[in-house]
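J.: requesting a structural model of the entry that follows:
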Amino acid sequence: MRLKSIEINGFKSFADKIKLDFETNITAIIGPNGSGKSNVADAVRWVLGEQSAKTLRGSKMEDVIFSGTDHKIKKNYSTVSITFDNSDNIIPIDFKEVTIARKLYRTGESDYFINKSNVRLKEVRELFLDTGIGREGYSIIGQGRIEEIINGKSEDRRAIFEEASGISKIKYQKNESQKKLFKAKDNLTRLRDIIIQNENRYTFLKGQSIKAKTGITLLQNIEKAEFSISYKEYNYLNSNFTKFTETLKISKEEFSDISKELDDVKIKIAPLKEELNNITSLVEKDINELNKITSQKNDIVNKKNVLNERNKFIKLNNEQSLDIKEEYKSNLEKINSEI
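T.: From the prediction side, this is the model:
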């Protein structure tokens, strides 16, 4: 098994996408401080499933995403993929070339891929057990890591030795099996509790079962009785239906005869309707003429009343004029006598 290439995009100081191809004759990468050597090592550790931001020299996991500079805008995601030559089948997967990739967004969403297939972190970790390449493997030792191993706890050194000796995978499988065993024991305990509860309820449920069977028998008897009654009602209704059908047939024949007579009457009435319509139109004309004559009569009566009033007024004026004339005569005579 051999490291073949690393592809980095948006991880820490690598703003642009780069790809590092490792040929067979490469033994080391050297460079000045700040050139990004440690970031490459962090990228390898990160893509293999590192979850501690402190181990990656950051305060939070979002710090591994390129945060931008005066000349480059910040990235919204970070992605790293690492490719191994698996010709010797050390990695337990049926591929001659294995590519592991990890992608992290600023929203906190993270995806893992094995040969472009989306997988869980657990599958990535299990894939590299006993290969020395895992997140805690001895193949990746950063700055100060040797001092930590020497001065650290014996349990931490033991994990490295177990990884190097090839028993970490067996130990991992043992732990997983123990977890499943403990879970199975818990399920057995719950099952025993359920059995005890069911045993305590058995007598009660048995009595309920007898009552239920009795109830089912009674219900069946009731259904049979209801069916017998319904069958009798059905026969009665069926016989009545036959009678009603015959009556309906006779009524239909009578209705047909009546309809024929009605059609004959309609044919006979048609000329009378036409004549009635003519008479109605003549009557309407006469009514219109009568209305006109009545209107003229009312106008004449109104004029007559007006003339009568005028005549009365004239007569009254004539009478007044005669009285005035007599008075004038009397005054004239007086004047003449005085003269």
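J.: for the rest of this, base every contact and every neighbour count on C-alpha atoms.
T.: Fine.
J.: and the longest helix for this structure?
T.: helix 168-338 (DSSP state H).
J.: what helices and strands are in contact with that one?
T.: Packed against helix 168-338, as judged by 3 or more Cα pairs under 8 Å, 6 or more residues apart in numbering; DSSP states H and E, are the following elements: helix 154-165.
J.: this one as well, want them side by side:
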Amino acid sequence: MSHLRSITMKGFKSFPQRTKLEFAPGVGVVVGPNGSGKSNVTDAVLWALGEQSPLAVRGQTMQDVIFAGGHGLKSSRAAEVEVVVDNSDGVLDSEFSELSIMRRLDRSGEGEYRLNGARCRLVDVIEALSDTGLGKEAHSIVSQGRVETIIHSRPRDRRLLIEEAAGLGKHRKRRRRAELKLGRAEENLSRSLDVEREARSRLRPLKRQA
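T.: You can find the predicted model right below:
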């Protein structure tokens, strides 16, 4: 069964040093006193999976996720979070039994994403998480006020959320790609037929001359 296998944070918010949390299948609980960084763990997951709004991870700018220093430690040069998801049942659109998603951001604003160690684009991360309930509009991560926001959202937005939960979006994307390929094949066939007709029209006078 697919599940969150681990989260590794370094330089992210209240985690200046490399910190790894591992999870087994089933229910996992992160406990601790107020101010110990529990909410930052959720922020780290959202951020690694492609969240683009600083407000969604409780910041004013995206650089606010980088450890600012404190408790005798210097500020970090960059924030880095890696999320590893178990994919043994093939829920994710990947050939691998697990999917590693890493995001890094330095203070200059330069950032990068990696899928299983290979550098990629944000759109690749979004595509890999399509219809899984993870990512920016995740229905698997419910923050305070999220339920109320969904209830009061537009019907179209609720419908899109339900479709993602049902896995319809992935099939629509695949159908769209298949339709585009079919359209290109039909165009190529039409051009080939035009070339054939043109060749035949030129060949007829040559046959008469022969």
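J.: would you map the strands across structure 2?
T.: Secondary structure of structure 2, counting by DSSP state E: strands at 4-10, 19-22, 78-86, 98-106, 111-115, 118-120.
J.: and these as CSV, adding distance to residue 148 of structure 2 and mean neighbour count?
T.: CSV is the format used below for those (distance: least, Cα to Cα, whole Å; neighbours: other Cα atoms under 10 Å):
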stretch, distance to residue 148 of structure 2, mean neighbour count
strand 4-10, 26, 21
strand 19-22, 30, 12
strand 78-86, 28, 23
strand 98-106, 29, 22
strand 111-115, 31, 18
strand 118-120, 34, 13
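J.: reformat the ones you listed as CSV; add distance to residue 159 of structure 2.
T.: Formatted as CSV, the strands of structure 2 follow (distance: least, Cα to Cα, whole Å):
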stretch, distance to residue 159 of structure 2
strand 4-10, 26
strand 19-22, 34
strand 78-86, 26
strand 98-106, 28
strand 111-115, 29
strand 118-120, 30
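J.: thinking again about what came up before, quick one: the longest helix of structure 1 to helix 154-165, angle?
T.: Put simply, helix 168-338 of structure 1 runs at 110 degrees to helix 154-165, going by axes from the mean of the first three to the mean of the last three Cα atoms, to 10 degrees.
J.: now do residue 328 of structure 1 against residue 322 of structure 1, distance only.
T.: Noted for residue 328 of structure 1: a distance of 10 Å to residue 322 of structure 1, by Cα to Cα, to the nearest Å.
J.: got it, and residue 300 of structure 1?
T.: Residue 300 of structure 1 is 33 Å from residue 322 of structure 1, by Cα to Cα.
J.: hang on, isn't residue 126 of structure 2 packed against residue 135?
T.: Yes - Residue 126 of structure 2 is within contact range of residue 135, at 6.7 Å (criterion: Cα atoms under 8 Å).
J.: out of these two, which sits in the busier spot?
T.: Here residue 126 of structure 2 and residue 135 are compared on neighbour count by other Cα atoms under 10 Å; more neighbours surround residue 135, at 23 against 15.
J.: residue in structure 1 matching the more buried one?
T.: In structure 1, the residue paired with residue 135 of structure 2 is residue 134, using TM-score structural alignment.
J.: look up the closest residue to that match, ignoring the ones flanking it.
T.: Ranked by Cα to Cα, 6 or more residues apart in numbering and with sequence neighbours excluded, the top spatial neighbour of residue 134 of structure 1 is residue 128, at 5.3 Å.
J.: confirm for me that the one you found is in contact with residue 136.
T.: No - at 10.2 Å, residue 128 of structure 1 and residue 136 do not qualify as touching, with contact defined as Cα under 8 Å.
J.: now do the shared contacts for residue 126 and residue 135 of structure 2.
T.: 49, 50 (Cα atoms under 8 Å, 6 or more residues apart in numbering).
J.: one step back: tell me the contacts of the match of residue 135 of structure 2?
T.: Residue 134 of structure 1 neighbours (Cα under 8 Å, 6+ apart): 45, 48, 125, 128.
J.: please repeat the previous calculation with a cut-off of 7 Å.
T.: Residues near residue 134 of structure 1 by Cα atoms under 7 Å, 6 or more residues apart in numbering: 48, 125, 128.
J.: got those residues as CSV, with distance to residue 310 of structure 1 columns?
T.: Output for the contacts of residue 134 of structure 1, formatted as CSV (distance: Cα to Cα, whole Å):
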residue, distance to residue 310 of structure 1
48, 130
125, 132
128, 136
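J.: quick one: which of those sit in helices?
T.: Among these, DSSP H puts residue 125 in helices.
J.: residue 237 of structure 1: which of the contacts of residue 134 of structure 1 is nearest?
T.: Residue 237 of structure 1 lies nearest to residue 125 out of these, by Cα to Cα, at 79.7 Å.
J.: residues near the corresponding residue of structure 1 for residue 52 of structure 2, how many?
T.: By TM-score structural alignment, residue 52 of structure 2 lines up with residue 51 in structure 1. Per other Cα under 10 Å, the neighbour tally for residue 51 of structure 1 reads 14.
J.: same deal with the one 3 residues further on?
T.: A total of 10 residues lie near residue 54 of structure 1 under the criterion other Cα under 10 Å.
J.: tell me how far it lies from residue 261 of structure 1.
T.: 108 Å.
J.: cool, and residue 147 of structure 1?
T.: 123 Å.
J.: more crowded one of the two?
T.: residue 261 (12 against 9).
J.: before we move on, back to that, to residue 141 of structure 2, which of the strands of structure 2 lies closest?
T.: strand 4-10 (11.8 Å).
J.: so which residues make contact with the closest one?
T.: Everything outside strand 4-10 of structure 2 that qualifies as a contact, by Cα under 7 Å, 6+ apart, is 15-24, 79-86.
J.: matching residue 299 of structure 1 against structure 2, which residue comes up?
T.: Correspondence of residue 299 of structure 1 to structure 2, assessed by TM-score structural alignment: none assigned.
J.: can you give me how far stretch 188-205 of structure 1 is from the chain middle?
T.: 43 Å (Cα atoms, centre = their mean, to the nearest Å).
J.: residue range in structure 2 corresponding to it, please.
T.: Going by TM-score structural alignment, stretch 188-205 of structure 1 lines up with nothing in structure 2.
J.: before we move on, what about stretch 242-253 of structure 1?
T.: Going by TM-score structural alignment, stretch 242-253 of structure 1 lines up with nothing in structure 2.
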